[in-house]
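Trainee: no FASTA, just this:
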């Protein structure tokens, strides 16, 4: 009998790749998403499969799943600035109420649950590279606070259920991840740069470009998450690629990759934008035997080919979803 796994945020970028991995590993996958930022296009190829089912549901409301469950992956959350700045209340709710609902489900079903935390729990870090023991430097009332604090609360709630109720839990702190199925205009630096290059626009760098990021290809990220879920380690673990690069250098890489001749233009840095992002992955190496395998050069080529294959209307379409029904 196949083991059953519930994946929330299943129609999102990372969630859909997790669905693929668990189908490949022989699980029966229950995907759940309210589609506020996800797209059914990402899981359309899974719909005909016998061992995949999709539930259109908002996990901030009570979650019911019939039958047994072996694992729960909570990956439902807006993850890009363009989203969580438009829907701040929903971002907080899915991190708090959604996490509470799913932990309750895990307790009832005696399922192991992993939550998608993020490097944003470190805020604008004063420690570099960031280790799991670092508590962070977060502005709770700044524009990014709704996302940062939702994730920090999510970790606290998860650990409380682990220590008080004995629920088997895992916490993954995800650093910048990229690959096919990212939304082209979601506000994150990599798709923003590639989108601008494909449209013949100058590349926009916020600040002076000296801030750094570390980009992990999605297949590596999914493998790290899978290994952590199957491990017996309940404390947070960083999963990301420690190959650090400045935003200015990254813009030049994209220009070279796309063969365009755009300029780089500079605009003011948004409030609380972190200056450095680089994971310390010692724990992932020692506990999970994991480290990234896909180089940035290789991963960017795959991602660029994916974006080039998109219809022209997607290339030039701006994100303008109607969030009016969610403002409550």
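Mentor: Received, thanks. From a predicted model like this one, the values you see are computed outputs, not experimental measurements.

Trainee: CA atoms for contacts and neighbours, from now on please.
Mentor: Fine.

Trainee: in the stretch 201-328 of the chain, which spans are helices?
Mentor: Under the criterion DSSP state H, counting those that start in this stretch, the stretch 201-328 of the chain contains helices at 218-229, 247-258, 282-283, 296-308, 312-316.

Trainee: let's have those in TSV, adding distance to residue 59 and mean neighbour count.
Mentor: Shown next, in TSV, are these (distance: least, Cα to Cα, whole Å; neighbours: other Cα atoms under 10 Å):
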stretch	distance to residue 59	mean neighbour count
helix 218-229	20	21
helix 247-258	35	18
helix 282-283	31	16
helix 296-308	30	16
helix 312-316	28	13
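
Trainee: so which of the ones you listed gets nearest residue 144?
Mentor: helix 247-258 (19.3 Å; Cα to Cα).

Trainee: hmm, back to that, turn the helices of the stretch 201-328 of the chain into CSV, columns for distance to residue 134.
Mentor: Formatted as CSV, the helices of the stretch 201-328 of the chain follow (distance: least, Cα to Cα, whole Å):
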stretch, distance to residue 134
helix 218-229, 20
helix 247-258, 24
helix 282-283, 13
helix 296-308, 26
helix 312-316, 39
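
Trainee: right, so of these, which gets closest to residue 276?
Mentor: Nearest of the helices of the stretch 201-328 of the chain to residue 276, taken as Cα to Cα: helix 247-258 at 10.2 Å.

Trainee: which strands and helices sit next to the closest one?
Mentor: Here helix 247-258 touches helix 189-198, strand 203-206, going by 3 or more Cα pairs under 8 Å, 6 or more residues apart in numbering; DSSP states H and E.

Trainee: so how far is residue 209 from the residue of the chain most remote from its centre?
Mentor: For the chain, the largest distance from the centre (Cα atoms, centre = their mean) belongs to residue 261, which lies 31.0 Å off. According to Cα to Cα, to the nearest Å, residue 261 stands 19 Å off from residue 209.

Trainee: and for residue 252?
Mentor: Remark: distance between residue 252 and residue 209 (Cα to Cα) = 11 Å.

Trainee: circling back: tell me which of the helices and strands packed on helix 247-258 lies nearest to residue 6.
Mentor: Of all the helices and strands packed on helix 247-258, helix 189-198 sits nearest to residue 6, with 28.1 Å by Cα to Cα.

Trainee: name the helices or strands packed onto that closest one?
Mentor: Other helices and strands packing on helix 189-198, by 3+ Cα pairs under 8 Å, 6+ apart, are strand 203-206, helix 247-258, helix 296-308.

Trainee: here's the one I want to compare it with:
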């Protein structure tokens, strides 16, 4: 039995992961319910002999034969995960149960794509994996934050109870080509607004900070994590520790697009974290990984992608 299952494989990260797996000669089964994923992201793979696409929702059991599972299925932007919060929680929790059940049956190694949102609005900066987080369990972001936290719980309970081979990565802000143009995330928002000649929307003072990791760097880290020794389970932070304020990001995007957009300030959304920066010491030590793509270089690639897409 060989093969790699990628849930959420038609999404932003999932489609890039499928590309890398196919390039490595893997037999890839891409599963997606297309709530936020798009066939456009994987259309170039549809005729590849080692690629198979299946429409499926991970909140229902899946019966396939694979030896590795990357569980990426879940809407990841506030606009999308707050659209149907009950379904978002079910995707994280029922999805984890179903994929862990599959991994247990076929004795597959399984990786969970968790998130920096498990840290909530952090009191420690930067955030190490040992930090338990400060999360509102009943807020409008809780469906995603607590769903991912519960998924991590399930992974480690399956590991302890069934001695399964698990891997857990906590993904910090990632950007790049194939981002959804209407996902409400700051990079895609700013780029689309700048290309349309609109003012860039800044929430709050614009001094809240984020760390932005280019998608190629992130996928490399995920592959290294999956290939790491069985006794290294994580969780491990994956992200770029270079930190930028929203004002700095806006200025970079206006400069690269060559536009004349101004800044428009609006109130900060509920439970929006003020700071987010990964401590990647563990990834450096255990995976030999550090991000290599500078923000300016990654933004140029991402802006070029959005120019092409919006011109169609």
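Mentor: All right, it came through fine. Remember, predicted model here, so these are calculated numbers, not experimental data.

Trainee: would you list every one of the strands in the stretch 101-250 of the first structure?
Mentor: Applying DSSP state E, counting those that start in this stretch to the stretch 101-250 of the first structure gives strands spanning 112-118, 169-174, 177-178, 203-206, 212-214, 216-217, 236-239, 244-246.

Trainee: how about the fifth one, aligned to which bit of the second structure?
Mentor: Translated: strand 212-214 of the first structure. Using TM-score structural alignment, strand 212-214 of the first structure lines up with residues 209-211 of the second structure.

Trainee: distance of the closest residue to residue 139 of the first structure other than its chain neighbours from residue 118 of the first structure?
Mentor: Counting by Cα to Cα, 6 or more residues apart in numbering, residue 139 of the first structure lies nearest to residue 145, which is 6.0 Å off, once chain neighbours are set aside. Shown here: residue 145 of the first structure relative to residue 118 of the first structure, a distance of 13 Å by Cα to Cα.

Trainee: just the buried residues of stretch 236-246 of the first structure, please?
Mentor: The neighbour-count check on stretch 236-246 of the first structure (16 or more other Cα atoms under 10 Å) flags 236-242, 244-246 as buried.

Trainee: what ranges do the helices span in the stretch 51-200 of the second structure?
Mentor: So, for the stretch 51-200 of the second structure - with DSSP H, counting those that start in this stretch - the helices run 78-81, 85-106, 142-162, 186-195.

Trainee: select, out of those helices, the one closest to residue 50 of the second structure.
Mentor: That would be helix 85-106 among the helices of the stretch 51-200 of the second structure, by Cα to Cα, at 20.1 Å.

Trainee: residue 115 of the second structure matches what in the first structure?
Mentor: Using TM-score structural alignment, residue 115 of the second structure pairs with residue 118 in the first structure.

Trainee: got a list of what the nearest residue to residue 265 of the second structure once chain neighbours are set aside touches?
Mentor: Excluding the flanking residues, the one nearest residue 265 of the second structure by Cα to Cα, 6+ apart is residue 202, at 4.7 Å. When the contact criterion is Cα atoms under 8 Å, 6 or more residues apart in numbering, the partners of residue 202 of the second structure are 246-247, 263-266.

Trainee: closest one of the buried residues of stretch 236-246 of the first structure to residue 19 of the first structure?
Mentor: Looking across these and measuring by Cα to Cα, the closest to residue 19 of the first structure is residue 239, at 18.3 Å.

Trainee: which residue lines up with that closest one in the second structure?
Mentor: Residue pairing (TM-score structural alignment): residue 239 of the first structure is matched to residue 238 of the second structure.

Trainee: and that match, how far is that from residue 147 of the second structure?
Mentor: Here residue 238 of the second structure is placed at a distance of 19 Å from residue 147 of the second structure (Cα to Cα).

Trainee: cool, and residue 94 of the second structure?
Mentor: Distance from residue 94 of the second structure to residue 147 of the second structure, counting by Cα to Cα: 10 Å.

Trainee: tell me which of these two has more neighbours.
Mentor: Each of residue 94 of the second structure and residue 147 has its neighbours counted (other Cα atoms under 10 Å); residue 147 has more, 26 against 19.

Trainee: contacting residues for the corresponding residue of the first structure for the more buried one?
Mentor: Counting by TM-score structural alignment, residue 147 of the second structure lines up with residue 150 in the first structure. Neighbour list for residue 150 of the first structure: 91-96 [criterion: Cα under 8 Å, 6+ apart].

Trainee: can you pick the most crowded of these?
Mentor: Highest neighbour count within the contacts of residue 150 of the first structure, by other Cα under 10 Å: residue 95, with 31 neighbours.

Trainee: not counting sequence-adjacent ones, nearest residue to it?
Mentor: In this structure, residue 95 of the first structure finds its nearest non-sequential neighbour in residue 150, 4.8 Å apart by Cα to Cα, 6+ apart.

Trainee: and residue 290 of the first structure, by the same measure?
Mentor: Distances taken as Cα to Cα, 6+ apart put residue 284 closest to residue 290 of the first structure, at 5.5 Å, once the chain neighbours are dropped.

Trainee: could you pull up the contacting residues of that neighbour?
Mentor: Applying Cα under 8 Å, 6+ apart to residue 284 of the first structure gives the contacts 224, 237-239, 290-291.

Trainee: a markdown table for those residues, including distance to residue 193 of the first structure?
Mentor: Formatted as a markdown table, these follow (distance: Cα to Cα, whole Å):
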| residue | distance to residue 193 of the first structure |
| --- | --- |
| 224 | 26 |
| 237 | 29 |
| 238 | 25 |
| 239 | 23 |
| 290 | 29 |
| 291 | 26 |
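
Trainee: farthest pair in these?
Mentor: Among the contacts of residue 284 of the first structure, 237 and 291 lie farthest apart (Cα to Cα), at 12.2 Å.

Trainee: next, show the common contact partners of those two.
Mentor: Each of 281, 284 lies in contact with both residue 237 of the first structure and residue 291 under the rule Cα under 8 Å, 6+ apart.

Trainee: please report the distance of residue 272 of the first structure from residue 120 of the first structure.
Mentor: According to Cα to Cα, residue 272 of the first structure stands 11 Å off from residue 120 of the first structure.

Trainee: actually residue 216 of the first structure, not the one I wrote
Mentor: 15 Å.

Trainee: if we can go back for a sec, the match of residue 115 of the second structure: how many residues sit nearby?
Mentor: A count of nearby residues for residue 118 of the first structure, using other Cα under 10 Å, gives 25.
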